[in-house]
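Q: predicted structure and sequence below. I'll ask about it afterward.
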Amino acid sequence: MCDYKKYLAEFIGTFVLVFIGTGSAVVAGKEIGFLGIALAFGLSVLVMVYAIGQISGCHINPAITIAMLANGKIGSKDAAMYIIAQCIGAIIASLVLLSIMTGLPGYSLAINGLGQDGYGIASPGGFPLMSGFIAEVVLTFIFLMVVFGATCKKAPAGFAGIAIGLSLAMIHMVGIPITGTSVNPARSLGPALVVGGTALAQLWMFILAPIIGALVAAIVWKYLFEETMSPA
């Protein structure tokens, strides 16, 4: 398969995740609430796993790509190109969402935002930096453990998308009140770059914490579980 197809798939997948996920919050958040937003993120990943999983593996998340690189499941060139494609997809998704929302009377980017993540004054529930940081590390760790387990050779074939999508929805149910839920640096990058201000100033946390959580999961999986999952 041509490399560009894998990178394009990652671009499209991340675009869908960010556009649908953050779009659900901005467009329909008042109607569907936190639960609906959580399901929108989870369903976005679930359907994209089956749409592009056979092309690129459907990482659509730099934290996943970095964890896969750490465990030797992807090469450094592909990892770099995946991350670039994911970030571009997220940014364009936020720009498209903004172009739609500017047509809504009364919408203000500064007031209504674009579903950006945040802590402290920008946290939906008012949670401080340390609470947000711990939550993002732990939630990303959980998410990556599901990704590794659902995609290992001994996992039931054909069910990875369901497990991964449902786990992301589950994570959002807890994480949205804390930070808005990132567990994905690209998902946070797109809205932050477009919104600017506090969202951009706080972006570092939503890059660092998910990467730490993903790397811890990669280490735990590789050294504690992967060996036990190998054929005898």
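A: Now that the structure is in, tell me what you want to look at.
Q: use CA for all of it now, contacts and neighbours both
A: Noted.
Q: from Thr14, how far out is the nearest residue to Phe206 once chain neighbours are set aside?
A: Counting by C-alpha to C-alpha, 6 or more residues apart in numbering, Phe206 lies nearest to Pro185, which is 5.7 Å off, once chain neighbours are set aside. According to C-alpha to C-alpha, to the nearest Å, Pro185 and Thr14 sit 11 Å apart.
Q: pick out whichever of the two has more residues nearby.
A: Between Pro185 and Thr14, Thr14 has the larger neighbour count (other C-alpha atoms under 10 Å), namely 31 against 25.
Q: list the contacts for that one?
A: Counting by C-alpha atoms under 8 Å, 6 or more residues apart in numbering, Thr14 touches 60-61, 86-87, 89-90, 186-187.
Q: now Val183
A: 63, 136-137, 139-140, 143, 206, 209-210.
Q: mind listing the helices in this structure by residue range?
A: Applying DSSP state H to the chain gives helices spanning 3-56, 62-70, 76-101, 109-112, 129-151, 160-179, 185-195, 197-201, 203-220, 226-229.
Q: in addition, the following structure is provided for comparison:
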Amino acid sequence: MTKKLVAEALGTAILVLFGCGAAVIGGAEIGFTGIALAFGLAIVAAAYSLGAISGAHLNPAVSLGMVTAGRMTVAEFAGYAVAQVAGAIIGALVLYLIVSGKPGFVMGEWALGSNGYGPGYLGEYSLAAALVFEAVMTFLFVTVILGATGAGSAAGFAGLAIGLTLTAIHLVGIHVTGVSVNPARSIGPALFAGGAALSQLWVFIVAPLAGGALAGLVYKAGLTRA
């Protein structure tokens, strides 16, 4: 179990550092498409390097979906979630240490790639839009993960399918919430950014967990598997 938790922490740190790092450091040059690819490629890298150890969930919503699908215990979920949040905080810390070294750096209201919504945040979408987007997209994301890693799936392609799905979700929704679909990914940057990022954090915990849990229930019912 220790190896699994270390793998989850390391993988989630990679996701935050690569994905949020692309947004913060190279966002102006690579645009939304580049940021979306960075998140997707981070998942692919983690899946193929760490997946054999822990399954490379890297996301409490994914782990909760595994619980409701009957593929993980609640105790295992708790350990995974703690490791994932710890990894996200480490990833955000490393990112902060890098970007704070740039002359003139100022910690903005939604710094370090924090998720958000409403006035002042990207497309300024409403709270309702943010909740719907995060819940629905997490449901779809976890549905793909459960299918790609379940019995009868094509061997060796799960990481690619999952990474491409996360890329597509970012292409659709960066302007809406910055895309979370992952409570840990949101917690790490928000703890450093504070302010609005921290006060709005509940959205990016509640909605993804609800979407992930529902995906697991639907999968367990046999509605999204052979």
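A: Here it is on my side, so go on. The structure presented is a predicted model; accordingly, all values stated were derived computationally and were not measured.
Q: any idea what the TM-score is?
A: With the length set by TM-score structural alignment, normalised by the length of structure 2, the two chains reach a TM-score of 0.97; 226 aligned residues with a C-alpha RMSD of 1.2 Å.
Q: what residue of structure 2 matches up with the residue nearest to Phe206 of structure 1?
A: Residue mapping for Pro185 of structure 1 onto structure 2 gives Pro183, with TM-score structural alignment as the criterion.
Q: does its match really touch Pro60, like I thought?
A: Yes - using C-alpha atoms under 8 Å, Pro183 of structure 2 is in contact with Pro60, at 6.4 Å.
Q: which neighbours do those two share?
A: Taking C-alpha under 8 Å, 6+ apart as the contact rule, Pro183 of structure 2 and Pro60 both touch Leu209.
Q: what residue of structure 2 takes the place of Ser108 of structure 1?
A: In structure 2, Ser108 of structure 1 lands on Val106 (TM-score structural alignment).
Q: excluding residues flanking it in the chain, which one is nearest its match?
A: Residue nearest to Val106 of structure 2 in three dimensions, not counting chain neighbours: Ser100, with 7.7 Å by C-alpha to C-alpha, 6+ apart.
Q: okay, now the one you found: neighbour count?
A: By other C-alpha under 10 Å, 12 other residues sit near Ser100 of structure 2.
Q: and for Gly79 of structure 2?
A: 17.
Q: which one in structure 1 is aligned with it?
A: Matched across to structure 1, Gly79 of structure 2 falls on Met81, judged by TM-score structural alignment.
Q: and for Val144 of structure 2?
A: Per TM-score structural alignment, Val144 of structure 2 is aligned with Val146.
Q: if we can go back for a sec, closest to Val26 of structure 1 out of the contacts of Thr14 of structure 1?
A: Distances from Val26 of structure 1 to these, taken as C-alpha to C-alpha, are shortest for Arg187 (14.3 Å).
Q: distance between stretch 108-124 of structure 1 and the chain's centre?
A: From the chain centre to the centre of stretch 108-124 of structure 1 is a distance of 17 Å (C-alpha atoms, centre = their mean, to the nearest Å).
Q: before we move on, what about stretch 201-211 of structure 1?
A: Centre-to-centre, stretch 201-211 of structure 1 and its host chain are 12 Å apart (C-alpha atoms, centre = their mean).
Q: list the contacts of the corresponding residue of structure 1 for Leu50 of structure 2.
A: The alignment partner of Leu50 of structure 2 in structure 1, by TM-score structural alignment, is Ile52. Counting by C-alpha under 8 Å, 6+ apart, Ile52 of structure 1 touches 9-10, 13, 58.
Q: okay if I get the residues you listed as JSON lines plus neighbour count and distance to Ala150 of structure 1?
A: Supplementary listing: these in JSON lines, determined by neighbours: other C-alpha atoms under 10 Å; distance: C-alpha to C-alpha, whole Å:
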{"residue": "Ala9", "neighbour count": "26", "distance to Ala150 of structure 1": "20"}
{"residue": "Glu10", "neighbour count": "31", "distance to Ala150 of structure 1": "19"}
{"residue": "Gly13", "neighbour count": "29", "distance to Ala150 of structure 1": "19"}
{"residue": "Cys58", "neighbour count": "26", "distance to Ala150 of structure 1": "13"}
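Q: any chance of JSON lines for those residues, columns distance to Asp117 of structure 1?
A: What follows is these, written out as JSON lines (distance: C-alpha to C-alpha, whole Å):
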{"residue": "Ala9", "distance to Asp117 of structure 1": "25"}
{"residue": "Glu10", "distance to Asp117 of structure 1": "22"}
{"residue": "Gly13", "distance to Asp117 of structure 1": "20"}
{"residue": "Cys58", "distance to Asp117 of structure 1": "23"}
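Q: and which of those is nearest to Pro177 of structure 1?
A: Nearest to Pro177 of structure 1 among the contacts of Ile52 of structure 1: Gly13, at 25.1 Å, using C-alpha to C-alpha.
Q: correct me if wrong: the closest one contacts Cys58.
A: Yes - the criterion here is C-alpha under 8 Å, and Gly13 of structure 1 meets it with Cys58 at 7.0 Å.
Q: quick one: common contacting residues for those two?
A: 48, 52.
Q: and Val218 of structure 2, what pairs with it in structure 1?
A: Using TM-score structural alignment, the partner of Val218 of structure 2 in structure 1 is Val220.
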